[in-house]
Structure formats: C-alpha cells, structure tokens
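Novice: coords please:
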Amino acid sequence: MTIPVETFFLAQGAGGTLQQQIRAMIADGILAGRLRAGDKLPSSRRLADHLGVSRITVTLAYTELVAGDYLSARGRSGHYVSETAPVRPEAVGRPDGRGSAVDWGRRMVRDFSGHRIVGRPEDWRSYPYPFIYGQADPALFDHQNWRQCALRALGRRDFDALTEDYYERDDPMLIEYVLRSLLPRRGIVAEPSEVLLTLGAQNALWLSAQVLLGPGRRAVTENPCYTGLRSILGQTESEVVPVDVDEEGLPPDVLPQGADVVFVTPSHQSPTNATMPVERRLALLERAQRDDFVIVEDDYEFEMSFLRPAAPSLKSLDTEGRVIYVGSFSKSLFPGVRLGYIVASEAFVREARALRGAVLRHPPGHVQRTVAYFLALGHYDAHLNRLHQAFRRRRVVMNEAIREAGLTVAGRGDFGGSSFWMAAPEGVDTEDLARRLRERGVLIEPGRQFFAPGREGGNAYRIAYSSIAPGKIPEGIARIAEAIAERA
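Specialist: Got it, this is the predicted structure:
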C-alpha cells in the first residue's frame, strides 16, 4: 500500500531540527502500527513539497531511517517500511499515551451494548459441522447471474440509480417488482405509497418500534423470540410483555390487556418454527380489532416454504389496515445484501419514510437496482427453486440423523424453513453443551438467549441445515448426541 502524503504533518511547537522531526514522525508511525511492513512512503520530493521543507531535509531523514532499519530503499522504486522494522512492546493503554478523561458511563443515556445476541465465531466456515442459522451457502448461490445484474446496474443506462441521492424515495424499478412479484405470493395487494425499502428486517423492525412505541406504551412479544427485537424494544422505553408461544405460535386468548403493538412471526415462529394456523391468525386479527392494537408481522422466512404452500399472511387477511408487514431478502438471497421492506398503511409508511430519511436516507441505489434486475430477469425464482430442492434434501438427511441419534425435536415447522428447534434432556445446559461441541468442530446455537430474562429455556438449542453440506450432517448430529449423552 502507498501511504498518502496527507498522512504526514509536522506538529506545531515540536522540538529538534526539521530533519529530526520528520524522522521521529515516521518512526513513531511505524512503532504505533499505523505504518506497516511493506508500505511505500511518498517520494522525498512529494513529501518535501507537502511539508514545505527542502528535499535534502527529507532525503537525510529517510537515510537515517534506513540506517535504523525502519525503512528499506529499493533502487528506483522508492522507500518502504522495512520488513524487520522495530516494533513497540505490548503496553497497557494507547501507544501514544493518550486516553479519555470522559466518564462515558455517566455521559451516555442508554446502554445499547448490553443485549444478548446469537453469537458465532467469525471463522465459523472453518468448522467441519456448522449448524449455523441464516448464513448463505456459496455452493447454492447464483454467483454468475448476480454478478451480471450487478454489472448491468453499474452501466451508463443506470447511472442515476447508481449515483443519485433519492432522499426519501426508493428505486421505482424495485418497488414495482416487489408489488408485482413478491407481495402477491403472500396475498398482499398494495400501492407504491404503502411500501418502504429498509436495510433488512432488523431496520424495518426498528423503524416500526420507533414510530409506534415510547414511554407509556405497551409492546407484546413472543417468548422465545428473535433476539434483535428485544434489543430494539429496549430502546423505546416502553413496557415489553413477553407471552409464551405454544406449538401453534402466539396464543391470542392470553394476550395482556392494554397492548399497543403486538410483534409476531406467524409463518415460522422465531426460533421455534411453529406455524400459526389460519384460525388463530383470524382470532388474532379479531382480538386486535376488539382491543384496538396494531400488529407487526415479521415474515422473515416465508420464501423458505418448500414442503407445502405457506398459510396466508396476516396482512392478506387484514381488512382494517392494522398489520404492518415486514419482509426481507436476507434468507432468500444472503444476509449481507441488507435489504428488506415494510408494507403498511400510507400514513404509517409516510412517518417511517421520514424517520429513515433522517437516519440513513435510503438503501444504496446500486444494491436496489441489482436486486431489481435479479427479480426482473427471472434469476430470483430460479435461485429459490434451487434453494428449495437443496433444503428439502438436507432436511430429509437431518430428520433421519436426528431420529437415529435419538435427539428430541421441539419444533420443525410445517412449511419448511431452514432449522430445527431442539430440546436437550432436562438438566443439560446447552450453553455449556455448545462450548464443548465447539471444541469438537460442531457449532450449535444455545436457546437461552432467545428467551425473556427470568423465563429462559436452558435446555433448548437450534440447529440449521442452510450452512452445512448434506454429507456432513449425520456425523455432526452424532457428535451432538454423544456430547449430550455425556452430560445427561
């Protein structure tokens, strides 16, 4: 890497000659790790012009640094940070001695980092048996056609979509295909003014919570539920009431009185995979009408319905505009695309749009247009078909492996999905189980983090088949069973 000349400046009031100051400035940068082995320094002429000193002053400083093995000279190529340059010993605190005199614990009004998340090692792909949920399998992704769509979105014809600040608007091409291609699969009919693109479902849930909740408001969540939602609701200062789910999802008849917003995942309850039957969906809508609350429907995984067609969405059954529908491309494409959408009444979308505009304007135009082409050219449907076939095969393999190993499935989903919600024998702490399995090359997700505090299910865990090859599944399941047998 060539180090920009703007990186260097002479400190006001520094002691010593100019040559000494330049030498100290570069040496300190190397010792502090800002300048790394192999980095190329600016030419002596450029650095001299930038600092306003004579070229010979810089040349002499470089010569001294070469003698001290901080730099190496490579003929006509220039000066580089030496591969054997001195390094500063490890020390407590910043290497430049600076710190912070601010008591940030007192200054910050909220704790955003204290919530529990589903943790996974950054190098999870290096583990032989990664039963990790929600990650894309590169073997199943349509790299070639995605690349072609991305290149097309970089062309002159789409220059405005690539470069323009939409302010609060969205790419009309993508909105059109969401309305014409995606929403009809869920029985939803909407106008462009009723759709808002978001940076994934997480951003959609945050926007919904910020618009609808605050001090004095009551939110109802499923228990267990998506961990990110609990963190979002904690930022609103509203009362959050968890309601235990059963084998059919959230029971409408046990909802507390005085609810303002109910958050629900009816198609594939997160994380148990329970599917809410149509009768219960209608009962939930009737309860919403009677008690005058609104519903946020997180339909994060409906595209993964490959066993049989998904039940009608709550939004499609809603006749009063009480449902705010949240969709996402994270599971059907890949999480890194960071693109989702909200479908709701125009009045709500208007406020959510204004809030989104104040925080991040809009999702990147190039991403929007690339996804629009991927939809328009038929690649998305072909990609989903490949996913469905692969997931169906993996599910069969995992079902059989679980049966043979004698493990207990607590929730498997009626329509497909990409994971199993499991129950270890009573007394088995799955957080401890996950740590021991990790040493054996197996990654699972302990269940406790999905539950409300004080209502944890310590023996629950989740295993997914979206990120593991079918041939690895039986051995991975066998290792889980072996580890459980050791602790049971």
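
Novice: going forward, measure contacts and count neighbours with C-alpha atoms only.
Specialist: OK.

Novice: Any buried residues in stretch 118-137, and which?
Specialist: For stretch 118-137, burial by neighbour count (16 or more other C-alpha atoms under 10 Å) applies to 124, 127, 128, 129, 130, 131, 132, 133, 134, 135, 136.

Novice: Tell me where the stretch 1-150 of the chain has helices.
Specialist: In the stretch 1-150 of the chain, the helices defined using DSSP state H, counting those that start in this stretch lie at 18-31, 44-51, 55-67, 104-107, 143-153.

Novice: before we go on, could you also do this sequence so I can check it against the first one:
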Amino acid sequence: MAIPVETFFLAPDAEGTLQAQIRQMIAQGILSGRFRKGEKLPSSRRLAAHLGVSRITVTLALTELQASDYLESRDRSGYYVSENAPEPPAFADPAPRRETVDWARALGRRYSDGDTPEKPLDWARYPYPFIYGQTDPQLFDHANWRQCALRALGARDFHALSADHYDRDDPSLVEFIARHILPRRGILAQPSEILITMGAQNALWLAAQVLLTQRRTAVIENPCYHALRDILTQSRCHLHAIDVDRDGLPPEALPRHADVIFTTPSHQSPTNATMPLDRRRALLARAADREALIVEDDYEFEMAFLHPPLPALKSLDTEGRVIYVGSFSKSVFPGLRLGYLVGSKPFIREARALRASVLRHPPGLMQRTAAYFLSLGHYDSLIRRTARVFAGRREVMEAALAAHGLDIAGRGAFGGSSIWMQAPDDVDTTTLDTRLRAQGVLIEPGAPFFHGPDRPRNFYRLAYSSIPSGRIVEGIARLARELDSGPGHGADRPC
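Specialist: Have a look, this model is predicted:
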C-alpha cells in the first residue's frame, strides 16, 4: 500500500536543516505507527514537489534513513518502510490535553445517558449466545445477496446508486413495499405515503421529532423497547408509561392528555404479547376520542411460524391516525439498516424533509440491492427458511426450559425470535448476566426495558435467532445451574 503524499508536511516552526526535518518527519511517522512496514513512500520527485524543496534534499534524507534501516530501496520501485524498521513503542496513553472548555456548560443537550444496554461486540465467540437482534450467518443467502449487489453495481443502475436523490427513495424498493410487503399486513398505501428509513429506530426518531414537542405527551408501553424511551426522553416531551398485560397495551389506561401512542400490538417488545383484534379496535376508538395519533412498530411480523399474524393496526385505521413502522433489519440482517414509515401524506412530507436535512436518504446502493433481493424472490425464500429453523429452535428451547422448571413470562403467539423470562424475585439478572458470561452464556437483562425508578430486576430475554439448536440445551442447563446456585455463586465455574 502506498502512503499518500498529502500525509507528509514540514512543521513551520521546525528547527534544523531541511534534510534533517524530512528525515525526522519520516522517522516519527514510522515510530508512531502511522507508516507501517512494507508501505511504499511517494517518489522523491513527488515528495520534493509536495514539500517545496529540491529533489536532492529529499534523496539525501531517504538515503540516510535507508542506512539507518528505517527504509529499504527496491530496484525500479522506490523506497519502502523497512521490515527491519524500529517497532513503534508501546506508549502509555498520552497525557490528557489541558482543555479549557467547560463541557458541563458547553453541552446544550445530552444523549449518552440513555438506558440502551451495551451488548458485547464479540458475541459470536460465546458458545451459547441467547442474544437478541443478531443474525445467524448460516441462514443468510450470501450468494444471492452478492448477485443482487453486483447487479446493482452495474452500468444500468449507476444513476440509482451514485446520484444524490436529495429527499427521494429508490422507486423499485418503494414499489415492492407498497405492492408486496404492506398488503400482507392488510395495508394499502401509495408511494407518496411511504418513506425509506435507516432501520426502525431511525423511523421512530423521525416520528418523534415530527409529532412531539415539549408540551405534548407520548404514551409508551411498560416494559418497552429501551431505545424508544431514549428517543422520547431526548425529545423532551412528557412521557406517560402504561403497564402492559398478557394482551399488550390496555386502551382503558390511556390518559386524557395523550398525544402520541407508541405501541407494538402484534409482538409486544419485550414481552411478546399479541394484542387481540377487539382490543386493537378499542385502542383506535380511544385514540380517536383523545384526538391522539398512534405509532405502530410492527417488528418481526415475518416470523409467523406458529399462526398467521393478526392484521396490522394500520389496516384497521380509517382516519389516517396510525403511522406504521416496518424494518428489514431483523428479517434480512441487522447491518442492512433499512426500514420504512407509512403514514398520511402530510406526515410523510414533513418526515421526508427532516430526513433530508439530516442524512439526505439511505444509500442508493443498499436500496437498489435490497430491491433486487426482494423482487427476485430471495427475500421470501429467506423468510421461509428462517421461520422453519426458528420454529425448531423454539421447540428445543421450550422443552429445555420446561425440563429445568424455568419460568416463561411471555412468548409470541405466532412466533418471533425470543422468549421473555422471569427469574426468582431475589435474582438481579444484570449480575446473573455477568456470571453467565464467564461460562460462555449470553442473556439480555430485563431492567432497561422498564420505566421509572423502581424497575424489576429479575426479568430477562432469551433469543434463539443467533444460537444453533444443538447448543440450546446445554446453554439452558448452564443458566439453570447458575440460578440454582444463588446470587454470588458460580462465577468461577469453568466453561
């Protein structure tokens, strides 16, 4: 790899001859680790022109560095950082700069104090990862995704992936969503009522920004998706949490002052409760009575391997009161970061304008690749294969949980990818998670999902999207043994 000539510069206050300054500049680059062994330096002619010095000055500096074993010369190829060059020292962290900014006063708003937990980036190295939201690479259709990406990179689609479309989306992707995805949920929408987003979380953020002010009240489920609560807290709106029951959000608990209701009726997050049809109608009636809007997050509706899912809340809406959030992040792969908003034209117009001011539009290459993957039937094949595998994993997990007498607090009526669990009252699952990691087991503590200061500490989530069936039984056995051992025990048990 060649080192760009632009990375070389002489400090204006440097001392010594030009030759010494050049020699010191290159040596410091090697010692600091910026220039690595085997990397090629610019030619002496280019370096001299860039630095504004004579070529002979540069040549003499390079020759001396070669003599000191910092550089090596290769016939008709130029100078390279020598394989025998001194190793960059393992410096301690540099001393902090003497900053004079009072960041406590300078920060107008804070975004780092949310409840979204940190998940281990190396989750795949754990043998028993009951971790939610990740994908199993064994299930993904790599070959066809690659072919769709190559097709999207072709000359025919060059404009679609390279142009700045400002606030527009890929028409092929929007058309597929309108004609094939939404009708499966009973939703009919025009392209002007659909907006592509950077996943469901971005869609929820756009909805919150457009619909809420500091004087308005947002209603959330308790427990709920922790990132949603972070988004609403940052919006500075009033927040009203309603405890869910076995059927999800109870409409009769809605406050009179509700402005926007955020709900997951088909697959409550994280309890997996499914809202019955009569309650969905009651929720719409209550929202209409309060002139409130509803934001429906319909995540994981594709994973219906037990029973067909109920129609989406949006499909029952005759007043334009429901804003629908969908995503491909769970059904295709999380790193895709593509989702969509469906709502009335005035709302989509404002959400589109906000999105354009923040990120223009999701990358054209990803949109066009996804459009091909969906339209060529690969998406449907992936969903069928994933649902079939998830059904088998869930069966194995439920049998293992039953064998060890572990308490299930909630499971999806039509499928999904996780089970909501309840440990004994004296168990803090955050501490339990730490102890289990030493045994190669990952779980998701439940406390961040709850709102308020007195959060239950004994709930947790087990996902089966990222763990093969053959490892589930042993993983659950380790979990059960740790629960039986009681708090404070078992931390040093070998894997």
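
Novice: With both chains overlaid, what TM-score comes out?
Specialist: The TM-score (TM-score structural alignment, normalised by the length of the first structure) is 0.96; 486 aligned residues with a C-alpha RMSD of 1.6 Å.

Novice: Next, give me the two most distant ones among the buried residues of stretch 118-137 of the first structure.
Specialist: Pairwise distances across those (C-alpha to C-alpha) peak at 17.1 Å, for the pair 128 and 134.

Novice: Which stretch of the second structure lines up against the helix or strand harbouring residue 211 of the first structure?
Specialist: Taking DSSP states H and E as the definition, residue 211 of the first structure sits inside helix 200-212. Here helix 200-212 of the first structure aligns to the second structure at residues 199-211, judged by TM-score structural alignment.

Novice: Following superposition onto the first structure, what is the mean distance for that stretch?
Specialist: Mean deviation of stretch 199-211 of the second structure relative to the first structure after superposition (mean C-alpha distance after the TM-score superposition for the first structure): 0.4 Å.

Novice: so how far is that stretch off the chain centroid?
Specialist: Taking C-alpha atoms, centre = their mean, to the nearest Å, one finds the center of stretch 199-211 of the second structure at 14 Å from the center of the full chain.

Novice: now swap in stretch 198-210 of the first structure and tell me
Specialist: Its chain's C-alpha centre and that of stretch 198-210 of the first structure lie 12 Å apart, by C-alpha atoms, centre = their mean.

Novice: And for the spatially closest residue to residue 79 of the second structure that is not a sequence neighbour, the neighbour number?
Specialist: Once flanking residues are discounted, residue 79 of the second structure sits nearest to residue 73: 4.6 Å by C-alpha to C-alpha, 6 or more residues apart in numbering. Using other C-alpha atoms under 10 Å, residue 73 of the second structure is surrounded by 15 other residues.

Novice: Relative to residue 66 of the second structure, how far out is residue 73 of the second structure?
Specialist: Per C-alpha to C-alpha, to the nearest Å, residue 73 of the second structure is found 7 Å from residue 66 of the second structure.

Novice: cool, residue 426 of the second structure as well?
Specialist: Per C-alpha to C-alpha, residue 426 of the second structure is found 68 Å from residue 66 of the second structure.

Novice: rewinding a little: next, the buried residues of the helix holding residue 211 of the first structure.
Specialist: In terms of neighbour count (16+ other C-alpha under 10 Å), helix 200-212 of the first structure has its buried residues at 200, 201, 202, 203, 204, 205, 206, 207, 208, 209, 210, 212.

Novice: now these in TSV, with distance to residue 333 of the first structure?
Specialist: Putting the buried residues of helix 200-212 of the first structure into TSV (distance: C-alpha to C-alpha, whole Å) gives the following:
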residue	distance to residue 333 of the first structure
200	11
201	13
202	16
203	17
204	17
205	19
206	21
207	22
208	23
209	25
210	27
212	29
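
Novice: Next up, the contacts around the most centrally placed residue in the first structure.
Specialist: Most central in the first structure under C-alpha atoms, centre = their mean is residue 335, positioned 5.9 Å from the mean C-alpha point. With contact set as C-alpha atoms under 8 Å, 6 or more residues apart in numbering, residue 335 of the first structure has these partners: 134, 135, 136, 329.

Novice: Perfect, that will be all.
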